[in-house]
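**Q** Here's my sequence, what's the structure:
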Amino acid sequence: MDILLSNDDGFMAPGINRLREALAVAANVITVAPDQDCSGVSNSLTLRNPLRLTRQAENFYSVNGTPTDCVHLGLGLYADDPDMVISGINAGANMGDDVLYSGTVAAAMEGRFLGYPALAVSLAALGRGGAVSHYDSAVQAVLHLLGHVQNYPDRSSMILNINVPDLPWEQVRGFCVTRLGSRHRSEPVVRAQDPRGKEIFWIGPAGDAADAGEGTDFHAVQAGYVSITPIHADLTRHRALEDTAHWLEACHDAA
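**A** The predicted model follows:
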């Protein structure tokens, strides 16, 4: 299997290096990752500055750009198409509303945009804002799924958002198909001053889980399961199409 591996935490992050080493045992892996932490950059592309590909080791490169940049450059390194794109392992969860901001999910989504099945993999702390350590559990989850990915229905449309609880592998209770939950609104912007007395701002932390009931990614991870959420890039609110058409017709009649 030929795999393009990327992330948003940067090429030095432990998650991508643990996964790169494990995948290389049984697959042909090319790793292309940002040269710095790009968490929260979503699907952004670098369009006004040149990109540079820097070789770090055999089949391992860093890029002065975003996760989606990395996927584009990485695909250019293949003579033939890879079998899939994997993004991760992210240090922290990407659940619920997080997927709108996540560079980890964005790299997987870009792989799908360009025609390849994709996985986004994150290691989720079980406490708010906590550090994560059980990367080997996330590696085991990926290796298990890769053994069955060829049988996934409609692989041409596959984007799986995977969140692994930060537990030893023997304590992980299994795999669970989930939907995205949602968070409360983020906390307010934090005002501060730099050393010269000028006002600066920090974006407030993400809100706690709001929709975290049974069936959601939040619920599964807190219960000790690997959450697997099939996602897609179509942002159309299909249920609102008919109501929007009626509203637009009424606007026209009132004009």
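**Q** rest of the way, CA atoms for contacts and neighbours
**A** Will do.
**Q** Buried residues of the longest helix along the chain, list them for me.
**A** Determined from DSSP state H, the single longest helix within the chain is helix 241-254. Judged by neighbour count (16 or more other CA atoms under 10 Å), helix 241-254 contains no buried residues.
**Q** Quick one: distance of that helix to the chain centre.
**A** Helix 241-254 sits 37 Å away from the centroid of its parent chain (CA atoms, centre = their mean, to the nearest Å).
**Q** Another sequence for comparison is provided below:
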Amino acid sequence: MTIVLTNDDGIEAPGIAALQAALGTRPTVWVAPDRPLSGCSHQINRGGAIAIEQRSPERYAIGGTPADCTRVALSHLCPEAEFVLSGINAGGNLGSDIYVSGTVAAVREAALLRVPGIAISHYIQRNRVIDWVAATRLAAKVLERLLSEKLPAGAFWNVNLPHLAENDPDPEIVFCPTCTQPLPTDYVVENHQFRYVGEYGQRSRDPGADVDTCFSGKISISQIRLW
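**A** Okay, the predicted model is just below:
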């Protein structure tokens, strides 16, 4: 199985290297943005040229969005690919986040093109850094499980890793629905400028859905269906 790796943090981000490490010796082709594009959602190029820079035999930096990367990969660079993986994103993509996330958009585009995919993100607790070695280990466990799961047409997996404390045991994997609650909308207005001040970690959550599951220290896995 040939797997396309992409993300929205850029081809130099540590998360895509961690995703590669989690896959072990499986054949991969990196087709990722040439710069960070977090939060770009499902934006695509509407007709201009998309630059392709080959940085090594199996790694391409793309002058476009994550959804563009998926399109370029599956139509041109790696049409034989059987799976698209996006991540590991530095930050959660839970509940309503999936509509603004470039990480998720990459695999949503793959689903539209009838190729299965998995988006993997890592929730960040405030003022803490990601342990990418631990993230690699957890991602490997998730991939071992999901790569053998049959996805229906028009569906993809959205995975979120919790932020563990040092020496925490590996968390439980939980299949769960996506949360229906909005992101925090607390704000201040200063000098005629509107600014959000709500804390991501204090967001409302549906019991048992992905936000609640991940914030409780477990790995959340949700199947997203487009039709």
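**Q** Would you pull the TM-score for this pair?
**A** TM-score of the superposed chains, computed with TM-score structural alignment, normalised by the length of structure 2, equals 0.86; 222 aligned residues with a CA RMSD of 2.4 Å.
**Q** Check the secondary structure at the residue nearest to Gln54 of structure 2 when sequence neighbours are not counted for me.
**A** Distances taken as CA to CA, 6 or more residues apart in numbering place Tyr60 nearest to Gln54 of structure 2, at 4.5 Å, with adjacent residues excluded. Three-state assignment for Tyr60 of structure 2 (DSSP: H, G, I helix; E, B strand; the rest coil): strand.
**Q** What's Arg225 of structure 2 aligned with over in structure 1?
**A** Mapped onto structure 1 by TM-score structural alignment, Arg225 of structure 2 lines up with His232.
**Q** Ala223 of structure 1 matches what in structure 2?
**A** In structure 2, the residue paired with Ala223 of structure 1 is Ser216, using TM-score structural alignment.
**Q** Contact partners for the closest residue in space to Tyr123 of structure 2 that isn't next to it in sequence?
**A** Once flanking residues are discounted, Tyr123 of structure 2 sits nearest to Gly92: 4.0 Å by CA to CA, 6+ apart. By CA atoms under 8 Å, 6 or more residues apart in numbering, the contact list for Gly92 of structure 2 reads 121-124, 160-161.
**Q** Take the residues you listed and lay them out in a markdown table including secondary structure and distance to Cys40 of structure 2.
**A** Output for the contacts of Gly92 of structure 2, formatted as a markdown table (DSSP: H, G, I helix; E, B strand; the rest coil; distance: CA to CA, whole Å):
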| residue | secondary structure | distance to Cys40 of structure 2 |
| --- | --- | --- |
| Ser121 | strand | 15 |
| His122 | strand | 18 |
| Tyr123 | coil | 18 |
| Ile124 | coil | 19 |
| Asn160 | strand | 19 |
| Leu161 | strand | 21 |
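**Q** Name the member of these that has the highest neighbour count.
**A** Leu161 (30 neighbours; other CA atoms under 10 Å).
**Q** Run through the strands of structure 2 in chain order.
**A** For structure 2, the strands defined by DSSP state E occupy 3-6, 28-33, 52-56, 59-62, 83-90, 117-122, 155-161, 173-175, 187-190, 193-196, 219-225.
**Q** Format these as CSV; extra columns: distance to Ser204 of structure 2.
**A** Formatted as CSV, the strands of structure 2 follow (distance: least, CA to CA, whole Å):
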stretch, distance to Ser204 of structure 2
strand 3-6, 30
strand 28-33, 32
strand 52-56, 41
strand 59-62, 36
strand 83-90, 21
strand 117-122, 19
strand 155-161, 17
strand 173-175, 19
strand 187-190, 16
strand 193-196, 16
strand 219-225, 16
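**Q** Tell me which of these sits nearest to Leu19 of structure 2.
**A** Proximity to Leu19 of structure 2 (CA to CA) singles out strand 83-90 among the strands of structure 2, at 6.0 Å.
**Q** residues making contact with stretch 166-173 of structure 1?
**A** With contact meaning CA under 8 Å, 6+ apart, stretch 166-173 of structure 1 is reached by 123-126, 132-137, 140, 165, 224-226.
**Q** and the gap between Thr17 of structure 2 and Arg137 of structure 2?
**A** Careful, residue 17 of structure 2 is Ala; it's not Thr. 13 Å (CA to CA, to the nearest Å).
**Q** which ones are touching Ala210 of structure 1?
**A** Residues counted as contacts of Ala210 of structure 1 (CA under 8 Å, 6+ apart) are 181-184.
**Q** May I see the PyMOL selection of the buried members of the residues you listed?
**A** For the buried members of the contacts of Ala210 of structure 1, the matching PyMOL selection, counting by 16+ other CA under 10 Å, is:
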select buried, resi 181+182+183
